[in-house]
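Colleague: prediction below, plus the sequence it came from.
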Amino acid sequence: MAVNNSGRWIKRAFYSQHAAPYVFISPFVITFLLFQLYPIISSVIMSFQEIIPGETKFIGLKNYQDLNNEHFFKAIWNSLRYTFWSLVVLLPFPMLLAVFLNSTNMVAKNFFRSTLFMPALTSIIVGGAIFRLVFGTLETAPANVFLSLFGFESVKWTSSAGAGMFIMVALASWRWMGVNLIYFLSGLQSIPQELYEAAEMDGANRFTQFFRITLPLLKPVTVYVLTISIFGGFAMFTESFVFWNTQSPSDIGLTIVGYLYQQSFEFFNMGFGSAIGIAFLFIVLSINILQLLITGQFRKENE
């Protein structure tokens, strides 16, 4: 009898309209607490500690004071440059490609969509290995052979700041172009076709329709892509790692996440690495809040 009562209670709890929402959101809440909130709290605590094998002690703000060094500032500068150039490529070009692929006059649309999205399904390590071969330092590297056809000298791609930044942005653009393209395509397909038909009847050409209809109605998607691209730019690690690991000449490939990895897992300075992570969190959070303010996403829409 007790077993039957407990079974009825469990069944009643799962079928209850009051309990059902909590049951459905519990996987997310548990995952968030274990894998996001707990690591953040632990990192904050560790950033005030000196952690060595077998000993942990609080050292106050020393880890944050140690951030005042040339390697950290170089990592910030590299991350800023990388984020800027990746935004220059990965915002306008996927948008324009999406406009062309969304056109009724475009042929083989599904083929081009699949082709552009396929790099996102490829391992970044595999892609990085291919890019290392293409942009090699030898004169026989494919990129240098291509330059020689136009009379340019060979470039040591992984030895200079400008060339190193170019190959990192090129690798990121190759991989993420198709992803942003899908975002913009979904936004374009949600725009009512009647707006374009009405504009065409009023004499608006393609350019006018793009700037007066497409761009304004794509603003929510654009802001979303901008937000995740800013975070992705600052969180970049693998693109740099496949070219230099964590030791690049004159820190030309050092990023904030790369510096965090270097200090935490190569030098085993977990406390200092945690301080880098907290600083990284505030930098990205501040920049994204700023761009959301600039784009007006915090303003209440008038009804």
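Modeller: Ah, there it is.
Colleague: every contact and neighbour count from this point should use C-alpha atoms.
Modeller: Fine.
Colleague: so for the chain, the centremost residue is which one?
Modeller: Per CA atoms, centre = their mean, the C-alpha nearest to the average position across the chain is that of Gly232, at 1.8 Å.
Colleague: what separation do you get for that one and Leu90?
Modeller: Note on Gly232: its distance to Leu90, by CA to CA, to the nearest Å, is 11 Å.
Colleague: Val107 - that's part of a strand, no?
Modeller: No. Checked against DSSP: H, G, I helix; E, B strand; the rest coil, Val107 lies outside a strand; its state is coil.
Colleague: hold the first one in mind and look at this next one:
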Amino acid sequence: MTDSALETAANTEAKRKAKRSGILYSQKFAPYYFVFPFLVSFAVFFAYPVLSAINMSFQEVLPGQVKYIGLDNYKDLWNATFLKAILNSTKYTIYTIVILIPVPLVLAVFLHSKRMIAKNFFRSTLFIPALTSVVVAGTVFRLAFGELEGSLMNSFVMWLGFEKQRWLGNGALAMSTLVILAAWRWIGINLLYFMAGLQNIPKELYESAEIDGASTWNKFSRITIPLLRPITIYVFTISIYGGYSMFTESYMLWNGNRSPNDIGLTIVGYLYRNGLEQNNLGLGSAVGFALLLITFVITIGQLKLFGMFRKEE
């Protein structure tokens, strides 16, 4: 090969290296390339709608007419009905958390045990309700918890010697029905989260604990629960969001958004009532922004309480 050919090849290789050393091939910018699609989708499908809703909460939105009214929507927001919706959603969230964290955790420990038989059967049985449409589930529960003597639950309580109950007409019983429906549908989902966490716990820890004479309770309380802490916090966080955003279950149980004395009214139900049923999009947006603030404050508070913002040493 002649000197000119070698020089040409060297120049070509130098240009290629220079091209690869540009921004497109920079290791510094590589992470941003991977997160860019997420940032775009986040901006289009979350950030923009949230900002639009916040802006709309300061407006009076009528057909063909939009005008700013300041804080009037927020002044109208704080009324007895909205406060009852907050109370109902808060109760529902607390009750579901009390059930949907410890119960799936204990079930996951049992199903993870070597002594457990028919593991796949029980896993499938507990997970199947999560695949059921909430519309279908709500309809079935509305019939099962009906007020007639022939409904499933009234037949059961009358067989036990009690009087028939107005399951969806009494505040305490109505909330119990909502919680039972939530537990039936979501225990299987949370069970999978905890089972995934259990599979990541090294077996050597349990073997060492057995050699040291640790009891079953000691292994559960000092190994399982501490090492499942990240999973537990995650389940706790999504349970808060799921509790405060609940709407379809209530809507289907009462076959609409009008439960007796608003015993089944939730924050999202109040948003639906004002924003869509009464076409008051400004007030509905104010309800949505209030819901966002409530869930944000509670979520940040519980994450800080559990030390998720603590720096690792």
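Modeller: Arrived safely, thanks for sending. This structure is a prediction, so every number in the text was calculated from the model and none was measured.
Colleague: so who does the equivalent of Thr232 of structure 2 over in structure 1 touch?
Modeller: Under the alignment (TM-score structural alignment), Thr232 of structure 2 pairs with Thr222 of structure 1. By CA atoms under 8 Å, 6 or more residues apart in numbering, the contact list for Thr222 of structure 1 reads 91, 184.
Colleague: confirm Thr222 of structure 1 sits in a helix?
Modeller: Yes. Counting by three-state DSSP, Thr222 of structure 1 is part of a helix.
Colleague: now it: how far from Ser47 of structure 1?
Modeller: Taking CA to CA, one finds Thr222 of structure 1 at 35 Å from Ser47 of structure 1.
Colleague: wait, Phe110 of structure 2 sits on Ile117?
Modeller: No. Contact between Phe110 of structure 2 and Ile117 fails when scored by CA atoms under 8 Å: they sit 9.7 Å apart.
Colleague: if you count surrounding residues, which of those two has more?
Modeller: Between Phe110 of structure 2 and Ile117, counting by other CA atoms under 10 Å, Phe110 is the more crowded of the two (15 against 11).
Colleague: for that one, which non-adjacent residue is spatially closest?
Modeller: Counting by CA to CA, 6 or more residues apart in numbering, Met116 is the residue found nearest to Phe110 of structure 2 once chain neighbours are left out, at 6.5 Å.
Colleague: any idea what that neighbour aligns with in structure 1?
Modeller: In structure 1, Met116 of structure 2 lands on Met106 (TM-score structural alignment).
Colleague: hmm, its match is touching Ala98, no?
Modeller: No. Taking CA under 8 Å as the definition, Met106 of structure 1 is not a contact partner of Ala98, at 10.9 Å.
Colleague: who's more crowded, these two?
Modeller: Ala98 (23 against 11).
Colleague: quick one: that one from Val179 of structure 1, how far?
Modeller: 11 Å.
Colleague: same thing with Pro119 of structure 1?
Modeller: Taking CA to CA, one finds Pro119 of structure 1 at 9 Å from Val179 of structure 1.
Colleague: give the aligned range of stretch 65-84 of structure 1 in structure 2.
Modeller: The aligned range for stretch 65-84 of structure 1 is 75-94, by TM-score structural alignment.
Colleague: who touches the matching stretch?
Modeller: Contacts of stretch 75-94 of structure 2 (CA under 8 Å, 6+ apart): 175, 178-179, 239-240, 242-244, 246, 262-267, 269-270, 283, 286-287.
Colleague: the same query, at a cut-off of 10 Å, please.
Modeller: 71, 95-98, 100, 171, 175-176, 178-179, 182, 239-247, 261-271, 283-284, 286-287, 290-291, 294 (CA atoms under 10 Å, 6 or more residues apart in numbering).
Colleague: give me the subset of the residues you listed lying in helices.
Modeller: 95-98, 100, 171, 175-176, 178-179, 182, 239-244, 267-271, 283-284, 286-287, 290-291, 294 (DSSP state H).
Colleague: in PyMOL, select just the buried ones from those residues.
Modeller: Filtering those down to the buried ones (16 or more other CA atoms under 10 Å) takes a single PyMOL command:
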select buried, resi 95+96+97+100+171+175+176+178+179+182+239+240+241+242+243+244+267+268+269+270+271+283+284+286+287+290+291
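Colleague: helices or strands next to the helix or strand containing Leu101 of structure 1 in the packing?
Modeller: If you go by DSSP states H and E, Leu101 of structure 1 is part of helix 92-102. If contacts are counted by 3 or more CA pairs under 10 Å, 6 or more residues apart in numbering; DSSP states H and E, helix 92-102 of structure 1 sits against helix 109-117, helix 161-189.
Colleague: now do the first one against helix 161-189, angle only.
Modeller: It stands for helix 109-117 of structure 1. 140 degrees (axes from the mean of the first three to the mean of the last three CA atoms, to 10 degrees).
Colleague: helix 109-117 of structure 1 - contacts with which helices or strands?
Modeller: Secondary-structure packing of helix 109-117 of structure 1 (3+ CA pairs under 10 Å, 6+ apart): helix 92-102, helix 161-189.
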